[in-house]
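Enquirer: Need a 3D model of the following:
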Amino acid sequence: MMSFLKEEPPLVCDEEEDWVTIKGNIARITDKALKKYGDIQCKFMDVLRANEFSTSLGVVTTTHTEYNLETSDFFRVYCESENGQFSWESRMAGIRFDEDVINRAGWDRVPKDGLGLNVLMIGLDSMSHMMVQRKLPKVYSKLKSMGAHILDGYNIVGDGTPQALIPILTGRTELELPDTRKRMGSKASTVDVYPFIWHEFKKHGYVTGYAEDVADVGVFTYRLKGFDQQPTDHYMRTYYVDATPMFNQQKPFCYGSLPRHKIMLNYVKDMFRVYEDKPKFMFAFHGELSHDYANKVAVAELDLVEWLEWFQRSGYLNNTMLVFMSDHGQRFASVRDTQQGKLEERMPFFSFVLPKWFDRKYPKMAANMKNNTKRLTTPFDIYSTLMSVLHKDGPRNNNVNKRSISLFNEIPLQRSCRDAYIEPHWCACLKWQPIDVDSTLASGAASKFTQFLNKYNGEYTDLCSPVEVDRIEWATKMAPNEGLLKFHQAADTDGFVPDMSANTKVTVVYLQLKVVTRPANAIFEFSCQYDSETNKYMFYEKDISRINKYGDQGWCIANSQPQLSKYCYCKQQI
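Expert: You can find the predicted model right below:
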């Protein structure tokens, strides 16, 4: 595994510091810039959300000192020195002073049976439990020193970021919610129809915020239709829609003198500064450094540690549940192509930091949280845990058959993937048994897989080349344990001694294969079910992962049928 890791040089941003800085809701021309250039005149223009994919500009405000954010969190700024020989410009983010939000929110509206905590979730895309320890060891150490409860048995329940975050934020899977896929056109709704948990917090007096940085592959906008109405009181997508076109004019991963990851970290800081005395629910999810890279996130380590130290030093941790997490492990990087990487994809980093007083006030809940770090947990459990902040004495769904159990309740030790509603394809607990790639079982599965893909593509278009098997890299089957197959019944009246006389015939097996296909040289991993009595293989599109990049191979359907992009190799290549 270590062969995939390498050192990353630190980011080198502009030497000259930005002329304008933001703290809370106030943007100020810096003393350093004024000392260097004399009187400076800056023109500020608010950046307003038009919709998920475009922005509009407000009126121009000219100042020689500072600018108060009142209409928007985001603005463009252009500054000139007194003699007109020097200029500087940027697109920036802070937290506006919103009087309506100030008046609406308050601790007096928080439920009496709640925990009385802010909720802050900081997420990094594609970081497994182990990768955080490898690439962000100082962050890991800092979290441990803060008393973090790190979930060792956290397991994803689906493929990709939406399937990781939708259960956390709604308590449901995408398939259980109204259809919001872009490709369904007018038949689908915008994701406003989802019962997002931040609505519950807003209803109970919380200020809400959602920040996500990579606008072109947004969690709810890449494949889904996005939001019609702004989802939270403060919504950072508007900034990234406006600022991203400028990024390619900057040094890598910088905007001016500031590393871009600090723009989001500072936005979270400003949220806590402006609403110092108000209950807050905020989710900030950063992807630029880690979505497509296995090593690049290391350049943010010291800034993340500094941010955690600031949060602790400022006293915000005294009434905040801090969640530091990821959605899944690496999916496209080279590490994902290994056995270890396969497991790590399914086991992202997830942790909770609670105030120091929590153990004393709620000893049972704290003990359960600690014990549950060693239990099998899922995104569904995170949803119930977040809901417990509003109602700590809510339903105690710690029955083994319940898929969503608050981490403040004890999760059964004997919980299995099936109990937790984790499908075999995603369960890191399963014991998989290698099978010969030349076996009839493996070759039959590979052949039926390409038939399935060709049929799936053919339902939407005739522009894709037929998919053929080039080779099978490996194949495994999930073998039921011997004890399960031989158990017949209890041999004594107490049920202590088993009767192991059964000879159960296995008729249904789960398979996983890694195959390379022609003509795209596409690499797929998939799960399927094989019924030996009917000699049939059963496939589901959601159980297929393409693990190498496909670039423009599906250019001919990229706009009309984007869901086919990872499967389609256009007959006519660019």
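Enquirer: contacts, neighbours, all on C-alpha from now
Expert: Noted.
Enquirer: ok, and what's touching the helix or strand hosting Ser384?
Expert: Assigned by DSSP states H and E, Ser384 belongs to helix 379-390. Contacts of helix 379-390 with the rest of the structure, by CA atoms under 8 Å, 6 or more residues apart in numbering, involve 110-111, 113-117, 119, 155-157, 164-165, 167-172, 197, 201, 394, 403-408.
Enquirer: Among the residues you listed, which are located in strands?
Expert: Under the assignment DSSP state E, the contacts of helix 379-390 contribute Val119 to strands.
Enquirer: Put the buried members of the contacts of helix 379-390 into a PyMOL selection.
Expert: Applying 16 or more other CA atoms under 10 Å to the contacts of helix 379-390, the buried members can be selected in PyMOL as follows:
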select buried, resi 110+111+115+116+117+119+155+156+157+164+165+167+168+169+170+171+172+197+201+403+404+405+406+407+408
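Enquirer: picking up where we left off before, roughly how far out does the helix holding Ser384 sit from the chain middle?
Expert: The chain centre lies 16 Å from the centre of helix 379-390; the measure is CA atoms, centre = their mean, to the nearest Å.
Enquirer: what packs against the next helix or strand after it?
Expert: Counting by DSSP H and E, the next helix or strand C-terminal to helix 379-390 is strand 432-435. The contact analysis (3 or more CA pairs under 8 Å, 6 or more residues apart in numbering; DSSP states H and E) places strand 432-435 against strand 468-478.
Enquirer: first to last residue in stretch 450-466, what's the distance?
Expert: Length of stretch 450-466, first residue to last, CA to CA, to the nearest Å: 8 Å.
Enquirer: For the comparison step, fold the sequence that follows:
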Amino acid sequence: MMRFIYTPVKRCLWCFLIFFLLIMWNNINTRGNEQKIVKEKERYYVNSGRCQMPYVNPFNDEVMKVYKRFQFIPCTNESDMVTLLYDEFMKKYVLHTNEEVVHQMIELNENAVACFYQKIVYGKHADVYDSLGNKTRFNQDYIVSYDVEGMLVECRTADETKVLQKDAFVLVQPPKKVKKIGSHRKPSIIMYGIDTVSRTNLRRTMPMIFEFLKSPGWYEMKGYNKVADNSFPNIFAMLTGFSPETAKTQICDTDLPKCLDNVPFIWKELKRAGYLTAYAEDETGANTFTYSKHGFSKKPVDYYFRPFLTALENNTLTTRCPGCQMKYCLGRRLANSYIFDYCRQFMQRFVASRPIWGMFWSNHFSHDDTFMLSGMEHKILTDLLNFERDGAFEHTIMIFFSDHGARFGPLMQMKEAFLEERQPMMFIYLPPWFRSKYPQYALSLAQNQNRLSSNFDMYNTLKHILRIAKMQKDSKVSWSYDCPKCQSLFYPLPVNRSCSEAAIKEEYCTCHRYEEVRDNTSNWRMAEMVVTRINQYLWQNHLQNLCANLTLRFVNATEVRVDNLDGNLNTKTGLRHYHSKFQVHQNLGEFFATILYNKDNEELKVNVELISRINMYGNDSVCVKNKIQKLYCICLTELKNI
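Expert: Down below sits the predicted model:
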């Protein structure tokens, strides 16, 4: 009987050796050495006539004054009493009881333990589980039936009076219907994402992973620029080619029930082309499609993790790491470990035999503290090494990416905060067979590494892969609705590309040069007017009885745009682009605004809904449900005496 262990992973000797050497290398890596290791020759990520995107030293003196490296925190030090195995011959999962662990825990014979599992029953509504099945006792090497996709496991003493260990597993079972896919080789796509990781912070907190991502076949999109403020609109653009605002007029309002069921997500087209599809996130509260939204009423993909996640959160002991709001451990395992295991099973089961698409997204260890990434470096590196060991990279186009950089916390007080927030990491891997068969696409991807790109280009790239899979005629047609001039990254991007051509608003564009303004009177007046506009916005949305009227407390910094790379510098009207970072009295809320302002006649133009909130606001806005309005509302009931 051939068995492959999914949880936990059996690592071979060379894996341990590499892992040990990498840890030793990382531990002796002093601040001075880090600066030498991460040397970058270019002064700019992008340097063209219409975009100058500056390189930022991840270890500059300003950042290193606040940078702290985290240690990995395990969820348990206990060995697994029950292991989930996969029998390659039978094509079924097996529950194996680890007798040595049993002996160690109860110091009795192997019959002195009774283990049970409960099936997690998939719900009628897509986003929740329906119920738990009856407790089923299992013996050694129990064969799990195909209808079990998730389970809670419990082992007790033989008299069932004492619980010895609880665990949980989620299983990728064979599809009920198998669609014929033909003999043409179709590239599989795996999108492995981590929330709130800028390209600079990746270099700072996970240097070993950055080194791994320099391996042959990997391409870093160094000019990748986000198109919106937070997770949902950035991921939405990548998966649909629409902004939520345009979708509201062209498809439906994503804030309304059942709308997401009708949105043309890329996975729908891939599924029709014969792909098996999967989607998984590790946090229900901050889930991309359910935070301040209604989620899906119908199962959106073939393998949808959220119902099992709700069962895990409700039926296991959940713990949070120090200073975290999100759940760190679900029972004995990291929340992220469930995502990785689900992704790995999905690839191990299918990638060698049929095309698959999956997005596996992790929030819990990166969202609340931007430096906590450093504590997860070895874990994520082991994930990537395991993908490599499985041979998954032989078949798969992998996208290792994020949605944006830090949006609050200590990095927002740095000189390069504007760049940190707007430049998420984006790495794309092309397998050897794809590079060999389509050398022109690999060449274009290499050329595009130092050219301006956006989420809409990424959407077009996914569409391009779909066209390759369907053997459709090669074409440079633009597929993204909200960016007519965007294109696939498998074609050379224009060298002199502007932010507007990539559908990146000035509020998010990192191509332009700003310099500090030292006019305290003008800076204060400008920020004061912006605060007035925020208050007017709250009134226009009938929130004045819920939200406090804001008053300016302090102007942190003001910058004015000094280049004219895109020809939009309006000297005739006197309007100039400014950045204003300021704080209000109410709960010390901090904001960052990009505005058009004429300091001579005090004409000001600002889109309030594009103003960023740059400090953690916790429960400040619990009285408001709308995700955007939450940024500007400080509830009267939550006002603090400061």
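Enquirer: Mean distance of the helix holding Ser384 of the first structure to its aligned residues in the second structure, please.
Expert: Here the mean offset of helix 379-390 of the first structure against the second structure after fitting is 1.0 Å, by mean CA distance after the TM-score superposition for the first structure.
Enquirer: so that helix aligns onto which residues of the second structure?
Expert: The aligned range for helix 379-390 of the first structure in the second structure is 455-466, by TM-score structural alignment.
Enquirer: What lines up with Phe75 of the first structure in the second structure?
Expert: Phe75 of the first structure maps onto Met151 in the second structure, by TM-score structural alignment.
Enquirer: so what's that match up against?
Expert: With CA under 8 Å, 6+ apart, Met151 of the second structure has these contacts: 117-120, 168-170.
Enquirer: Find the helix or strand that the nearest residue to it once chain neighbours are set aside is a member of.
Expert: Leaving aside its sequence neighbours, Met151 of the second structure sits nearest to Lys119 (CA to CA, 6 or more residues apart in numbering; 4.5 Å). Assigned by DSSP H and E, Lys119 of the second structure falls within strand 113-122.
Enquirer: name the helices or strands packed onto that strand?
Expert: Counting by 3+ CA pairs under 8 Å, 6+ apart, strand 113-122 of the second structure packs on strand 129-132, strand 136-138, strand 150-157, helix 306-315.
Enquirer: go again using 10 Å as the cut-off
Expert: On a contact count with 3 or more CA pairs under 10 Å, 6 or more residues apart in numbering; DSSP states H and E, strand 113-122 of the second structure meets strand 92-97, helix 99-106, strand 129-132, strand 136-138, strand 150-157, strand 163-170, helix 306-315.
Enquirer: Of all the residues in the last one, which ones are buried?
Expert: Along helix 306-315 of the second structure, these residues count as buried under the neighbour rule (16+ other CA under 10 Å): 306-313.
Enquirer: okay if I get those residues as JSON lines plus distance to Ala502 of the second structure?
Expert: Formatted as JSON lines, the buried residues of helix 306-315 of the second structure follow (distance: CA to CA, whole Å):
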{"residue": "Arg306", "distance to Ala502 of the second structure": "33"}
{"residue": "Pro307", "distance to Ala502 of the second structure": "36"}
{"residue": "Phe308", "distance to Ala502 of the second structure": "38"}
{"residue": "Leu309", "distance to Ala502 of the second structure": "36"}
{"residue": "Thr310", "distance to Ala502 of the second structure": "38"}
{"residue": "Ala311", "distance to Ala502 of the second structure": "41"}
{"residue": "Leu312", "distance to Ala502 of the second structure": "40"}
{"residue": "Glu313", "distance to Ala502 of the second structure": "40"}
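Enquirer: residue in the first structure matching Met526 of the second structure?
Expert: Aligned partner of Met526 of the second structure by TM-score structural alignment: Ala445.
Enquirer: quick one on the thing from earlier: report the angle between the strand holding Lys119 of the second structure and strand 92-97.
Expert: Put simply, strand 113-122 of the second structure runs at 140 degrees to strand 92-97, going by axes from the mean of the first three to the mean of the last three CA atoms, to 10 degrees.
Enquirer: Run the angle between strand 113-122 of the second structure and helix 306-315 for me.
Expert: Here the directions of strand 113-122 of the second structure and helix 306-315 differ by 130 degrees (the same axes, to 10 degrees).
Enquirer: Could you pull up the residues touching the corresponding residue of the first structure for the residue nearest to Met151 of the second structure?
Expert: The equivalent of Lys119 of the second structure in the first structure is Met45 (alignment by TM-score structural alignment). Residues in contact with Met45 of the first structure, defined by CA atoms under 10 Å, 6 or more residues apart in numbering, are 56-62, 72, 74-78, 91.
Enquirer: on contacts alone, who are the packing partners of the top helix by length along the second structure?
Expert: Ranked by residue count and defined by DSSP state H, the top helix of the second structure is helix 520-540. Judged by 3+ CA pairs under 10 Å, 6+ apart, helix 520-540 of the second structure is in contact with strand 552-561, strand 576-584, strand 590-598, strand 603-605.
Enquirer: out of the ones you listed, nearest to Lys630 of the second structure?
Expert: strand 590-598 (12.7 Å; CA to CA).
Enquirer: Just the buried positions in that closest one, please.
Expert: Neighbour-count burial for strand 590-598 of the second structure [16+ other CA under 10 Å]: 590-598.
Enquirer: from the chain's centre, how far out does that strand sit?
Expert: Worked out by CA atoms, centre = their mean, strand 590-598 of the second structure lies 27 Å from the chain centre.
Enquirer: So the corresponding residue of the second structure for Val509 of the first structure versus Val562 of the second structure, what's the distance?
Expert: Aligned by TM-score structural alignment, Val509 of the first structure pairs with Arg576 of the second structure. Distance, Arg576 of the second structure to Val562 of the second structure, by CA to CA: 9 Å.
Enquirer: what touches both of the two?
Expert: Leu569.
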